[in-house]
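J.: Provided below for reference: sequence and predicted model.
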Amino acid sequence: MSFILPQEIGYLIFIGGGLIMTVLVLLLIFVDTKWLGTRKTYEWFSTAGRNIKSGLLASSIISAWIWAATLLESSTVAYKYGIGGPFWYAAGASIQLILFAVIALELKKRAPFSHTFTEFLYLRLGKFGHKVFLLFALLANFIVTAMLVLGGAVALNTLTGIDITIACFVIPLSIMIYTYFGGLKATFFADYLNTSLIFAVILVLVTSIYFFNPQIGGITGLFESLQLASVINPVEGNSGGSFLTLASIGALIFGIINIIGNFGTVFVGQAFWQRAIASRPKSLIKGFFIGGLVWFAIPFVLATSIGLAGIALHLDLSSSEVSHGLVAPITISTLLGEVGAILILTMLFTAVTCAGSAELVAFSSLFTFDVYRTYFKPSASGRQLMRVSKYSVLAFGFGIGFLSLSLFSMGLNLQYIYLSMGILIGSAVGPISLSLIWKKTNKTSASLSALFGLLAGIFVWFFSAYTLYGDISVSSTSHDIPLLLGNLTSFITGFAFVILGSLIKPDNFNFNITKQRIVVVDERVRSLIKEDNDETLLKKRTLFGYKYGIIFTLVLVIIWPLPLFFSGYVFSFDFFLFWILLSIIWTVAAACFLIFKPLIESKREISTVLSNLAILLRSKVIFRTNRGMLLSSPHSTVNSTLENSTGTNYKRILVAVDGSMPSIRALDYATHFFKSDSIIYALYVIEWSDDSEENTEYDTELLKRVEKEGRLILSSILIKNSRRCERIVKVGDPANRIIKTAHDLNVDIIVLGMRGLGHAGDFGHITRKILSKSNKPVLLLN
C-alpha cells in the first residue's frame, strides 16, 4: 500500500512539533516567572494561579474542545448526512460550554477554594458519593483521551504508514513533555499558540476548497456536484434525498446523541472544571460564552467544506474508513496532495496536544487531590502535591497509549466511542448539576441515580440492539437507534431519579461548609479568591449566565434549525451561498477575536517583557565607580548622570534591600558614599501578586503578618555612621513598589544590588524592570 507522506514527515510533525512546542512553552514559562514575577507553586501548576482572563480562557476552552473528533467525526457526519451533519455537530457541542459556565460559577460561589469538582462533592455527598463521581470523572477522562489518541493514530497511519501501535505511544509522548514541566499554566500558553495555528490552517483549507481548487469549481461547482450526488446516491431520511438540507432524520438523531454525549464530557470532565477554577469569576461567564460561539465556527466551516467536498469528489470510501474518521484526511489529500496531508496532520497534532494536555492536567488534579490527598495524605505539602502531580502526568500519558491500543484491538473505532460516551457518563450530569445548585438534593439518591442511570442506559442500548438486529455485537450496537435510546435513557434517568429521591427525602445542605473546609495551600491565592468572592458580583454574573445561556441554547438548537427541518427545505443556490459565506465570516471573526483578545488583555505584561528584551538588546550608558556602576535610566540624561556620579548632589537616596549580600553591600556603600546630611530610605518589598489595574486588596490578617516579618528583617540590619535612615516595608511586585516609592518620596537616586536572592545572572529581572521603567538614576553594586 502506498502512502501520501513518508513516515519521516509523520514523526517530524508529532515528535518534532512536540519538542518545538515544549521549547516555546518553557520559554514562555521562563518569561512568566523571571520577568513577570510568577512563582512556581502547586497552585500555579494545577490552577494557573486562578487569575486567567476571558480572552485566554476562551482560547483554552476552544483548545480543550478541539478533539480529533472535532476535525474527523464532524467531517464524517457531513459526508453521511450532508449539510445538516456539521451544523448539528457544531450546535450540539456548543451549548454545553455556554450552559456549563453557569454551573461552574455556582462552584465558584459554593466552594471558591476547590481544585476539582469532585473535591466539592466529597463534602456535599460524602465518601460514597465522592467515589462514585470520581469514577465517572476518571471514566470521562479516559474516554476523551483515548478518542484523541486513537483518532490521531489511525489518521497518522493512513497518511504516513506509521504503525498504529507505535502511533499510540508517539502521540502521548508529544503531549507529556511540556505538561510535565508547565502544568496548567503551560497548557494555557500552548492552547493559545495551538488554537491560533488551527484557525490559520482552517482558513487556508477552506479558502483553497471554495475559491482556488479546480476539482471543486468554487461554490457554484460544489453546489452543482451536490445536486448531482443527491440524484445518483440519495440520502435515506433526507428531504428529497438531498445533501443540501437540514431536514435530515439521520442528522437529527446524530444531533440528539451528540448533545447528550457532550453534556457528559463537559459537565463530568475535570478539564473544563479546571479552566473554570483557573479563571477570575468576572471572566468565567464571558470566557465560556465566547469560547462556545468561537468553537462553533470550527465544525461549522471546516466539516461543511471538507465533508461536502468529499461528496462532490465522489470518493469511494469503505465503511471502515468512514467509521475511523478518515473522510477528512482522504478528502484533503485528494484535493491538495502532500500539502493537504501535511496541513491536516498539523491540525491533528495541534488538536491532540491541546486537548490531550488538558486531559493530562485534569487526571493529575483528580489523582492528586481526590485520591492522594483525600485518602492517603491529607496533610501533604505543596511540594509533595507538585511531585505527585508530575508523576501522575507521566503515568497517565504512558497508560493511555495502552488503553487506546486495546480499544483498537477490540474493533472500537472513533465513531463508536464518540456516539456511545453519553451512555457511559451522561447519567452523572443531573446529579452533579443539582448537587451544586439545589440544597435539597439528597446525597444518597444523587449517587445511586448516576449508577442506576448508567446501568439502565447500557441495558436499553444492548436490548434495543438485540431486538432490532438479532445479536449484541460491536456492529449491532453501533446503529443509530440503539445508541439514541441508550443515550436518552442514561441522561434522563440520571436527572429523574435524583429529583424524585430528593423530593421524597430532601436534604438541607449548608453550603458554608464547602466554603470553609476546602483549603488552598498558597495563601496569596487564598487572598485573591477572597477578594473575588463578591456575592453581589457573582449574583449578577449568575443571572446574566442563566438568561443568555437559555437564549443561546434556544437559538442554536431550536429557533435556527427546527424550522428548516420541519419545512423540509432544500437549499437553493442563493441560500447555499449565504450559508457558506456566513460560515466563513463567522470563522474569520472568531479567528481575529481569538488571536487579538488575549494580546489586548495582556498588554501590560507584554509591555514589561518587551521592555526587558529592549534592555538586553540595546547598549547602555555606563559610568563605573570603584565598587559599582551608575546606569542612566531611559528618561535620564547622560550629562546629569555623569555630573552627579560623585554623590555630592544626592540628598534623598532609596536603597532596596532583600536580604541578599549584594543588597546589604549596597546599603553599606550608600552610608559611606553619600554626604552625611542626606537621607537614606531602606526599602524592603515582600513579593506578592500585584495588579494595580484591578485595585487588588490583600487579606488584612495575612498582610499584617508579612509586614511584621518584613520590619523584623529590616530592624536586624545595622546602619553605620549613625546616618539618618528610615526603614520602609511594602507588599507587592518588587520592581513596581520600588519605582512607585522612589516617585512618592521624590528621591534623587535608587541604589540596588546587581543580583537579588537566588539569581545567578548578570542582572535580576527586578533590576531590569527598574532600569526600564524608572526615571530616576540607578546605582548598581556588585
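T.: Okay, I see it.

J.: going forward, measure contacts between C-alpha atoms and count neighbours the same way
T.: Will do.

J.: Tell me the secondary structure at the residue lying closest to residue 624 once chain neighbours are set aside.
T.: Nearest residue to residue 624, sequence neighbours excluded (C-alpha to C-alpha, 6 or more residues apart in numbering): residue 630, at 6.3 Å. Recorded secondary structure, residue 630: strand (DSSP: H, G, I helix; E, B strand; the rest coil).

J.: Give me the neighbour count for residue 630.
T.: When neighbours are defined as other C-alpha atoms under 10 Å, residue 630 has 22 of them.

J.: Equivalent analysis for residue 153, please.
T.: Residue 153: 26 neighbours (other C-alpha under 10 Å).

J.: ditto for residue 92
T.: By the criterion of other C-alpha under 10 Å, residue 92 has 24 neighbours.

J.: ditto for the one 4 residues further on
T.: Counted with other C-alpha under 10 Å, residues neighbouring residue 96 total 23.

J.: Let me know the next secondary structure element after the helix or strand residue 528 falls within.
T.: Residue 528 belongs to helix 523-532 when assigned by DSSP states H and E. Past helix 523-532, further along toward the C-terminus, the next helix or strand under DSSP H and E is helix 535-554.

J.: Residues touching the following helix or strand past that next one, excluding its own?
T.: Note on helix 535-554: by DSSP H and E, the next helix or strand toward the C-terminus is helix 561-566. Helix 561-566 is contacted from outside by 245-248, using C-alpha atoms under 8 Å, 6 or more residues apart in numbering.

J.: from the residues you listed, which two are the most distant?
T.: Within the contacts of helix 561-566, two members stand farthest from each other by C-alpha to C-alpha: 245 and 248, at 6.8 Å.

J.: Tell me if I am right that residue 728 is in a strand.
T.: Yes. Looking at residue 728 with three-state DSSP, it is inside a strand.

J.: What ranges does the stretch 601-750 of the chain have for its helices?
T.: Remark: helices assigned in the stretch 601-750 of the chain by DSSP state H, counting those that start in this stretch are 603-617, 638-643, 661-673, 700-715, 734-745.

J.: One more to weigh against that first structure:
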Amino acid sequence: MSLFSIAFWGFLFVYGGILWFLSPKVKSFDGFFKASDEKGREVNVWLLSTSIFISWIFAKSVTNAANLGEKYGIVGGVAYAAYWLCIPVAGIILYRLRTKYNATGLVSFLNSNYGKFASFCFSIAILIRLFNEVWSNTSVVGGYYGESGSMSFIIAALLFTFITLIYSLKGGLRGSVITDIVQAVIFVIGVGFVLTFVLPKYSVGEIVSTGEWSLVGGVDLLLVALLQIFSYPFHDPVLTDRGFLCSPKRMLISFIIAGLTGFMAIFIFSFIGVYAGFEGINGSNIPASVAGSMGLAALFLMNIVMISAAGSTLDSTFASVSKLIAHDWIKIINPNLLSKSVIIGMISMVIIAVVGNFPMFFGIDILKATTISGTMVIGMAPIFLLHGVVKINKLSFYLSFFFGLFCGFIEVFGLFPKALYIGSGDSAGLLGVNLYGLIGCFILYFLGAYIAKLRS
C-alpha cells in the first residue's frame, strides 16, 4: 500500500477519532433530542447557524452543484444554490407557527391540528427523506475510494457509516450540533484550498459569465427549485428539528444567516464544475474528476471536503431518525415509553444505518434524492403556509398531501404528459409537474376547506 493510500484511508480513522473525542457523552432526554447542554441551556445563534449551514451542505449537494456547473455553467450553480433559500423560508414559516400557534414540533403540530393519521403520513414522508440521506451521502464518500459497486467503494462507504454512527450514538442531537462546528471549519478550509487550484487559471468574471439563461440552459431547474422552496424544507427534519432548539427570534436569525451563507457556499463550489467545463473534464462525479486531474494533493483535499460535508449530514440524519421514532412517535402512540426514549433512539440509529445503505449497492442517481422527493412533498406548501388562513380541517390536509404525492409518483414513473412539459430542457417535465402540481395542491387545500364548511 502506498503512502498516499495510507493517508487516504487513515484520514477516515483520524476524522472519526477526533469527532468521537469532541462529541459529548449525552444521556439526558433534552440533550439527546433537543441539543441542550449539561446545564439544560439551549443552543445559541452562532452554534445553531453553523449547525444548519454545514448540516445542509450535503456531500451529494456539493457534488450536484459541481455536476450542474459543468453541465450548465454558472446557471447550474445558481439553480442548485437556490434550494438554500428553503432555509430562510422555513425559518419565517416556523416562526409564525411557533409564535402564533404554539407549535413545538411539526409531527406534534400536525397531530394536534389534523389528527394521528395526518402526522403518520407526514412521518413516513420524512422517514423516506432520511433514508435517502444515508445512501446518497455514503455513496459520495465511497466514490473517492473506488468505482461505484467496487469492493473499495463499498468498504469506504460502510466504514464511513460506522464511524459516524459510533459518535452519533454517544452524543445524539447535542453531539451532532457540537461536531458540526469542526465539520464546518474543515469544509470551509478544504474548499478554500481546492479553489486555489481553480481560480488562478480562470477569473471569477470568466466563470460567472458562463452558461445560457434559458429553459434549455438550466433555468428550468432553477424554477423547479424556486417552486419547491415552499414545501421542500418541511420533509427534512435535519433542518426543521433545529427550528425548535431555541427561542423563535434566535431561531429565525439563525435560519436567515445559515440560508444566505449556504447559498453562497454552494454557488462558489459550483465554480469547480464550471472549471471542469472549461477543461473538458466530465463524468458522474465532477469534484472527484477535477481533483484527480490536479494531482494527489487536490484529490486528498477534495476527499476531506466531502467527508466533512457527508459526516455533518449523516450524523444529523441519525439524530433526526432517533427523534422521529423515539420521541415524536412514542409521544403520540405510548407516552409511557418516553423514559426509554434514548435507548430506543439509539436502536433506531443502528437500524437506519444498515437499511439506509441498501440503495448504495445499486448506483442510483444521487440527484434524484433531491428533485423527486422534493416533488412528492409539494402538497406540504399550502398546509404550512395557509394554516389558520382558512378553517383548519383534515380534508384540506389529505387532498393537498396526497395530490402532491401523486405528482411525485407520476414523475418517478415518467407518466407526466409531455404536452404539459415546460420548455425542452432536461428538467422540462419536472418543472411542469411541479408548477401544475403546486397549483393543484393549493386549489385542493381551499376546496377541502370549502367542503368542510358546507358540512358544518
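T.: Right, received. Where do you want to start? All values reported here derive from a predicted model rather than from experimental measurement.

J.: before we move on, the earlier item: just the buried subset of the contacts of helix 561-566 of the first structure, please.
T.: Those of the contacts of helix 561-566 of the first structure that meet the buried threshold are 245-248, by 16 or more other C-alpha atoms under 10 Å.

J.: Among those residues, which are located in strands?
T.: Among those, DSSP state E puts none in strands.

J.: What distance do you get for the residue mapped onto residue 170 of the first structure from the second structure to residue 395 of the second structure?
T.: Aligned by TM-score structural alignment, residue 170 of the first structure pairs with residue 159 of the second structure. Counting by C-alpha to C-alpha, to the nearest Å, the gap from residue 159 of the second structure to residue 395 of the second structure is 46 Å.

J.: Pull the number of nearby residues for the alignment partner in the second structure of residue 429 of the first structure.
T.: Residue pairing (TM-score structural alignment): residue 429 of the first structure is matched to residue 381 of the second structure. When neighbours are defined as other C-alpha under 10 Å, residue 381 of the second structure has 25 of them.

J.: can I assume residue 381 of the second structure is in contact with residue 233?
T.: No. With contacts counted by C-alpha atoms under 8 Å, residue 381 of the second structure stays clear of residue 233, the gap being 9.6 Å.

J.: mind listing what the spatially most central residue of the second structure touches?
T.: With distances taken as C-alpha atoms, centre = their mean, the residue of the second structure nearest its centroid is residue 56 (5.2 Å). Taking C-alpha under 8 Å, 6+ apart, we find residue 56 of the second structure in contact with 238-239, 262, 313.

J.: what would those residues look like in a markdown table with distance to residue 124 of the second structure?
T.: Conversion of these to a markdown table gives the following (distance: C-alpha to C-alpha, whole Å):
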| residue | distance to residue 124 of the second structure |
| --- | --- |
| 238 | 15 |
| 239 | 17 |
| 262 | 27 |
| 313 | 19 |
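
J.: among these, which two are most distant?
T.: Going by C-alpha to C-alpha, the pair spanning the contacts of residue 56 of the second structure furthest: 238 and 262, at 14.6 Å.

J.: Who has more neighbours out of the two?
T.: The neighbour count for residue 238 of the second structure versus residue 262, taken as other C-alpha under 10 Å, is higher for residue 238 (28 against 25).

J.: against the first structure, where does the one helix or strand that one maps to fall?
T.: For residue 238 of the second structure, the enclosing helix or strand under DSSP H and E is helix 237-240. Mapped onto the first structure using TM-score structural alignment, helix 237-240 of the second structure covers residues 270-273.

J.: mean deviation (superposed) between that stretch and the second structure, please.
T.: Relative to the matching residues in the second structure, stretch 270-273 of the first structure has an average distance of 1.6 Å after the fit, by mean C-alpha distance after the TM-score superposition for the first structure.

J.: Just list what the strand or helix carrying the match of residue 170 of the first structure packs against, helices and strands only.
T.: For residue 159 of the second structure, the element it lies in under DSSP H and E is helix 151-198. If contacts are counted by 3 or more C-alpha pairs under 8 Å, 6 or more residues apart in numbering; DSSP states H and E, helix 151-198 of the second structure sits against helix 3-22, helix 29-34, helix 45-55, helix 116-142, helix 271-279, helix 296-323, helix 341-355.

J.: and residue 353 of the second structure, what pairs with it in the first structure?
T.: Under the alignment by TM-score structural alignment, residue 353 of the second structure pairs with residue 397 in the first structure.

J.: what sits against that match?
T.: By C-alpha under 8 Å, 6+ apart, the contact set of residue 397 of the first structure is 172-173, 175-176, 360.

J.: Distance check, residue 21 of the second structure against residue 167 of the second structure.
T.: Here residue 21 of the second structure is placed at a distance of 8 Å from residue 167 of the second structure (C-alpha to C-alpha).

J.: These two: who's more crowded?
T.: The neighbour comparison of residue 21 of the second structure against residue 167 (other C-alpha under 10 Å) goes to residue 167, with 24 against 11.

J.: nearest spatial neighbour of the more buried one, skipping sequence neighbours?
T.: residue 20 (4.9 Å).

J.: Hmm, residue 160 of the first structure is touching residue 10, no?
T.: Yes. Taking contacts as C-alpha under 8 Å, residue 160 of the first structure lies within contact range of residue 10: 6.1 Å.

J.: which of the two has more neighbours?
T.: Neighbour comparison, residue 160 of the first structure and residue 10: the larger count goes to residue 10, with 24 against 21 (by other C-alpha under 10 Å).

J.: what's the angle between the strand or helix carrying residue 371 of the second structure and helix 116-142?
T.: Element membership for residue 371 of the second structure (DSSP H and E) is helix 368-376. Interaxial angle of helix 368-376 of the second structure relative to helix 116-142 (axes from the mean of the first three to the mean of the last three C-alpha atoms, to 10 degrees): 160 degrees.
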